[in-house]
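dropping the sequence and predicted coords here.
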Amino acid sequence: MAAPKMLLVFCDGTGGDGLITDDDDSTHNTQFPTNVVRLSRAIRPIQYLPNGQPIVQIVLYQSGVGSEADIAGKEIEGDDVRKAFGIALASKIRDAYAFLAHNYSEGDQICLFGFSRGAYTARKVAGLIDRIGLLNGQEMGSFFKIWSSLVSNINPPPRPANVPPIKCVGVWDTVGSIQDGLFTAITDMLNIKDSVLPANVEHAFHGISLQENRGRFLPVSWSAGPEGLRPGQVLKQVWFGGAHSDVGGGYEHHELSDLPLFWMASEIQAFVAIDLDYLIHTCHKNPNQPWGQAQPHNSLDEEPNPITRAVYGHETRLESGHITPDAIFHESLRLAPTVLTCIEPERVVTFNDLREKFGKDWVPTYAPLNNFEKKCKEQWGKLAPSAHAPLANENFSKQETPQGFVSELANPLKLLSRL
């Protein structure tokens, strides 16, 4: 029997391509790496178990929907409808599933990560594995037939007796799915519930944006199935300050998205070998504010195209009911500003709005920092600008910056390409 290995799949958000981003803050960047890119680059090739046994860690990084670029790294114009409505998302799901099916052997571990629509991809792959298992090479010849039967719900296959376990699904700000036209969303794709945590997932982590305000970017939270979480199953969903890409990464100034990145790394480091020295050097070198006090973006009103703004619509996650009194908030939100300096600040929620909504007796619940997060907080703003300058009394080394927005699109066919 072959030695066990770990398969890690990283699914980026719409338009995101980590292979055309740089590891510095150079002004020619049109994209800055998301947290998906940054975490994927921090995975060590081998992890060693306590008994010394080596486990190979194999990474697949998958660029986002609509990220196709030419030889010079320029976006390829063309299939705007597919980009806008997320139709190509199905191909991303199939590709990720096929990678796992072709490489998995019994005893291997699987981890899936994603941001935005990439988060939806990662979660749907987990659900598909829970529904049909992982097909072998011969069975993959019938994969699309099985896929089609799930889509139509006509003669779908029975559930397999043995389903491969998934060690972890870690995602940032999952937003759904596929648009069937301008105003209708396809939910529960493949007749697999979007919001239900599959029973075969051992650890599930979801960092969610508190201050995203685009109506078409409402989050898809997880819930336990009808029987609740199974024994030993872990589900953590934590709200972070900032807009969509303040949580999943993508802005040049990434003081806010550093925090959910370090949180995710902290949660998975018990079973994934991560180069934390590298990872901490990807944090913002010259933060404008102390830890946790950076200003959020206003995603909707920073959008320059008025037609696009109209299509997205304004709806906060407090108005939509996604933020509830029993939500779990990141420790940094204790320090988050309540006086905002972004465009149209009254259209972005703060903790003052939550207190007004939930009443004066409401006491928020905060997730405590773990050891790595505490270390990052202690070193906040102390990193030298050099990409390789070591920290005092620490072994941390290396740098990079996050992924930014694709250029805004005036063509009406592209209006939803940032979903």
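Ah, there it is.

CA atoms for contacts and neighbours, from now on please.
OK.

if you count neighbours, what's buried in stretch 369-377?
Neighbour-count burial for stretch 369-377 flags 372-373, 376-377 (criterion: 16 or more other CA atoms under 10 Å).

distance check, Ala367 against Ile328.
In this view, Ala367 and Ile328 are 6 Å apart by CA to CA, to the nearest Å.

these two - which one has more neighbours?
Ile328 (17 against 14; other CA atoms under 10 Å).

ranges for the strands of this structure?
Applying DSSP state E to the chain gives strands spanning 5-11, 46-48, 54-62, 109-115, 166-172, 178-179, 185-186, 201-209, 234-240, 328-330, 365-367.

out of these, nearest to Lys193?
Nearest of those to Lys193, taken as CA to CA: strand 185-186 at 11.4 Å.

how about the spatially most central residue of the chain, nearest residue that isn't a chain neighbour?
A centroid search over the chain (CA atoms, centre = their mean) returns Phe115, at 2.3 Å, as the residue closest to the centre. Sequence neighbours aside, Trp172 is the residue nearest to Phe115 in space, at 4.7 Å (criterion: CA to CA, 6 or more residues apart in numbering).

got the contact list for that neighbour?
Counting by CA atoms under 8 Å, 6 or more residues apart in numbering, Trp172 touches 114-116, 119, 206-208, 247-248, 260.

between the strands of the chain, which gets nearest to Arg309?
strand 178-179 (16.9 Å).

other SSEs contacting that closest one?
Strand 178-179 sits against strand 185-186, with contacts defined as 3 or more CA pairs under 8 Å, 6 or more residues apart in numbering; DSSP states H and E.

wait, Val201 sits on Gly170?
No. Counting by CA atoms under 8 Å, Gly170 is not a contact partner of Val201; they are 10.5 Å apart.

related to what we said a few turns ago, closest to Val272 out of the contacts of Trp172?
Distances from Val272 to the contacts of Trp172, taken as CA to CA, are shortest for Gly114 (16.0 Å).

now that closest one: how far from Phe329?
20 Å.

which one's more surrounded, these two?
The neighbour comparison of Gly114 against Phe329 (other CA under 10 Å) goes to Gly114, with 31 against 21.

surely the more buried one meets Ala126?
No. Using CA under 8 Å, Gly114 is not in contact with Ala126, being 11.7 Å away.

included below, for side-by-side comparison, is a second structure:
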Amino acid sequence: MADTLDVNGHHSRHSSLSAVAADLPKKLIVCCDGTWMDADSGWVKGKNGRSGHPQTPSNVTRIARAMKDQDDSHHQQIVYYQAGFGTGIGLYDHLIGGGTGAGLSENIREAYSFLVSNYSEHDKLKQPDSIFLLGFSRGAFTARSIGGFIGAVGILKKVAMPFFYEIFQDWANAGNPKHPPRFFNTYYRLNPELERVQPPIEFIGDKTKINQYMQSYRDILLSHNLTTEANIKCIGVWDTVGALGIPINPILQRMLPFLPSFIREYRWFDTTIDDHVENAFQALGLDERRFPYSPAVWERPDDCRTNLKQVWFAGAHSNVGGSYADQGMADLALVWMMDQLAGHTRAPSKPFHHLDWIQFDDTYITAFHRLQVDQYQQSDLPPPSPRGWAKARVYDSLTFPQSLAGARTRAPGRYCRADPDSGDLTAQLMRNTHEHVHASVRYRIDAGAAPLESDWSQAFPRGLSFQPYVQWLARRLTPNTRTPTYLPDRVKGPLHGWRLVDGHASHDSPNGVPEGVVKPAKWVWQGAAGAVDCKEMPEDVLGPYEVALKDFDREARGKLEVGEGGVVGRVKSYSPSKTI
């Protein structure tokens, strides 16, 4: 969809922003886009006689455009937008950057430099600036890496930025006995008048003492006035990849056999969060099946106070983060994130402060919905388009050449920790992941919406995939008395082993008979004992932005009840819902 709304405070990947002189603290919002995504210059060239068109924007682009320049308390909301990998000039950057993730360190440095240039710490007269980090796909990996780096070393002073790479590598390799800290040698060589200090030798290279090592490291930076400690108001991401490393395009592997399946330097050994992050939100796709796109699910330590929420949506990786031609499913994850970042779903006991949250333009949802409908009418998507709330196309992303790397069904509630030495998954289940399932999944099941569909825009001769033709032929040759519908809890499906409990007598077929009880829905584990850490995944409550989007579909409006806490369950008859 070619959005026409202005980008508030929008800055390109290679731009910088000088500090804003203002009496009030400001909000610094870093938005890191996914691979090959560029809101500034994204253009899809025409092929086979078809005219070119603007690139379908990701949810990172769209949420940046929905932000106001300042909130109602006159705090500036300054947005730094960073294009994804493979969007630079030239074929090399497109193939190598987009296909391998090369340049991740540079992306992290650029986005982090924006914070260094603009962050104002607190003093007696002023609160500190607020930091928000958003991202999709590898951009989510970038955002989370920045968040972890800030937690470890704080916001470096400008005078320390020439040493960024040494400090960043020291952090990334903490606990690696083959990587002694490099920053201190360089810094003290250039400043011989200073007393040489570095973390205790017993902490260096010891994986069991990484926290002590980084605490000592940060204390030394603070003692030389090279950094300032800072908290992050929120990290909000769509479908982080990198649990196994940054995946490499299989075609590049075939062309360049020396390339590995993953860039192991960039992978998540530690998926935990700590108290320096106040809120952490992640939207995840149930139906992504590409093996390299294993999600990096967060877990929260027992003594951590971070408000963590991770919600599963119907759809593949780009259904959740956006960029498919049919944006219907991406819309759900977009407005969900807007509700989280706006503070609409915060705990009732938590008071609202403007600096804690992002303020959006409330008219944006109506505007992008109109643009969405118009694009459906102008596009070559087969009818009916749009299909209605939660019933848009869920694309099958397991197509050539990505299928060369293998397949793996996602496993909500069942992810395990990675071994800190090898990076391989262990049998130890993640704890305190705070996973939910979005209400649209239940609605999609009840509505009998379509299962996974082929992306014909990638079919030969437009793309390299012949899978849409194979699937079309298979459906024609296979007798089936029942129309296929979306059933994520099917055998070998992502929710296999989980049972939906929502007042329905049965979910064996769409539109099961309600039992007449309206209560919060949840998914209860019915599979093997010991296969999950938490036996229930609650259904997430819809916020006001989500309800506003749902209300454009009169059929959906009449099937979900909205209470003071949001959408709580099904009703048999229509009752008007809240809108913003």
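Yep, that arrived. Remember, predicted model here, so these are calculated numbers, not experimental data.

report the TM-score for the pair.
The TM-score (TM-score structural alignment, normalised by the length of the first structure) is 0.77; 361 aligned residues with a CA RMSD of 3.2 Å.

rewinding a little: could you find the counterpart of the residue nearest to the centre of the first structure in the second structure?
Counting by TM-score structural alignment, Phe115 of the first structure lines up with Phe136 in the second structure.

ok, Leu335 of the first structure next?
Checking TM-score structural alignment: Leu335 of the first structure goes with Tyr443.

for Ile146 of the first structure, what are its contacts?
156-157.

now for Ala367 and Ile328 of the first structure: what residues contact both?
Listed as contacting both Ala367 of the first structure and Ile328 by CA under 8 Å, 6+ apart are Val238.

show me where the stretch 251-400 of the first structure has its helices.
Remark: helices assigned in the stretch 251-400 of the first structure by DSSP state H, counting those that start in this stretch are 255-268, 276-280, 306-312, 351-358, 371-378.

what's the closest of those to Gln295 of the first structure?
helix 255-268 (8.1 Å).

how about that closest one, aligned to which bit of the second structure?
Taken onto the second structure by TM-score structural alignment, helix 255-268 of the first structure occupies residues 328-341 there.

hmm, the residue nearest to the centre of the first structure is touching Val169, no?
No. Applying CA under 8 Å, one finds Phe115 of the first structure not in contact with Val169, separated by 11.3 Å.

what's the spacing between whichever residue in the first structure pairs up with Lys68 of the second structure and Phe113 of the first structure?
Under the alignment by TM-score structural alignment, Lys68 of the second structure pairs with Arg44 in the first structure. When distance is defined by CA to CA, Arg44 of the first structure is 16 Å away from Phe113 of the first structure.

neighbour count winner among these two?
Ranked by neighbour count (other CA under 10 Å), Arg44 of the first structure and Phe113 place Phe113 first, with 29 against 16.

contacting residues for Val238 of the first structure?
206-208, 327-330, 367.

which of those residues lies closest to Val9 of the first structure?
Within those, the smallest distance to Val9 of the first structure is 15.9 Å, found for His206 (CA to CA).

and for the closest one, the neighbour number?
25.

and the counterpart of it in the second structure, how close does it get to Lys27 of the second structure?
Using TM-score structural alignment as the criterion, His206 of the first structure maps onto Gln282 of the second structure. Separation of Gln282 of the second structure from Lys27 of the second structure (CA to CA) stands at 20 Å.

same question, Asp170 of the second structure
Following CA to CA, the distance that separates Asp170 of the second structure from Lys27 of the second structure is 29 Å.

okay, these two: which has more neighbours?
More crowded of Asp170 of the second structure and Lys27, by other CA under 10 Å: Lys27, with 26 against 20.

got a list of what the alignment partner in the first structure of the more buried one touches?
Counting by TM-score structural alignment, Lys27 of the second structure lines up with Met6 in the first structure. Met6 of the first structure makes contact with 55-58, 108-111 under the criterion CA under 8 Å, 6+ apart.

from these, list just the buried residues.
Counted by 16+ other CA under 10 Å, the contacts of Met6 of the first structure give 55-58, 108-111 as buried.

can you add distance to Asp12 of the first structure and give these back as CSV?
Converted to CSV, those look like this (distance: CA to CA, whole Å):
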residue, distance to Asp12 of the first structure
Ile55, 25
Val56, 23
Gln57, 19
Ile58, 17
Asp108, 23
Gln109, 21
Ile110, 17
Cys111, 14
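
let me know the closest of the residues you listed to Asn35 of the first structure.
Here the nearest of these to Asn35 of the first structure, counting by CA to CA, is Cys111; it sits at 15.4 Å.

thought that closest one was touching Pro165?
No. Taking contacts as CA under 8 Å, Cys111 of the first structure lies outside contact range of Pro165: 9.8 Å.

now the match of helix 255-268 of the first structure, how far from the centre of its chain.
Put simply, stretch 328-341 of the second structure sits 11 Å off its chain's centre (CA atoms, centre = their mean, to the nearest Å).

and it, how far from the first structure on average?
For stretch 328-341 of the second structure, the mean deviation from the first structure after alignment is 0.5 Å (mean CA distance after the TM-score superposition for the first structure).

now the residue mapped onto Thr363 of the second structure from the first structure. Nearest residue, chain neighbours left out?
For Thr363 of the second structure, the aligned residue in the first structure is Asp277 (criterion: TM-score structural alignment). Of all residues not flanking Asp277 of the first structure in the chain, Phe396 sits nearest, at 3.6 Å (CA to CA, 6+ apart).

can you check Val247 of the first structure too?
Using CA to CA, 6+ apart, the closest residue to Val247 of the first structure is Ser257 (4.6 Å).

so the one you found sits right up against Ala243, yeah?
No. In this structure, Ser257 of the first structure is not within contact of Ala243 by CA under 8 Å, at 9.4 Å.

quick one, what contacts the residue nearest to Ala185 of the first structure when sequence neighbours are not counted?
Of all residues not flanking Ala185 of the first structure in the chain, Gln179 sits nearest, at 4.3 Å (CA to CA, 6+ apart). Each residue near Gln179 of the first structure by CA under 8 Å, 6+ apart is listed here: 85-87, 185-186.
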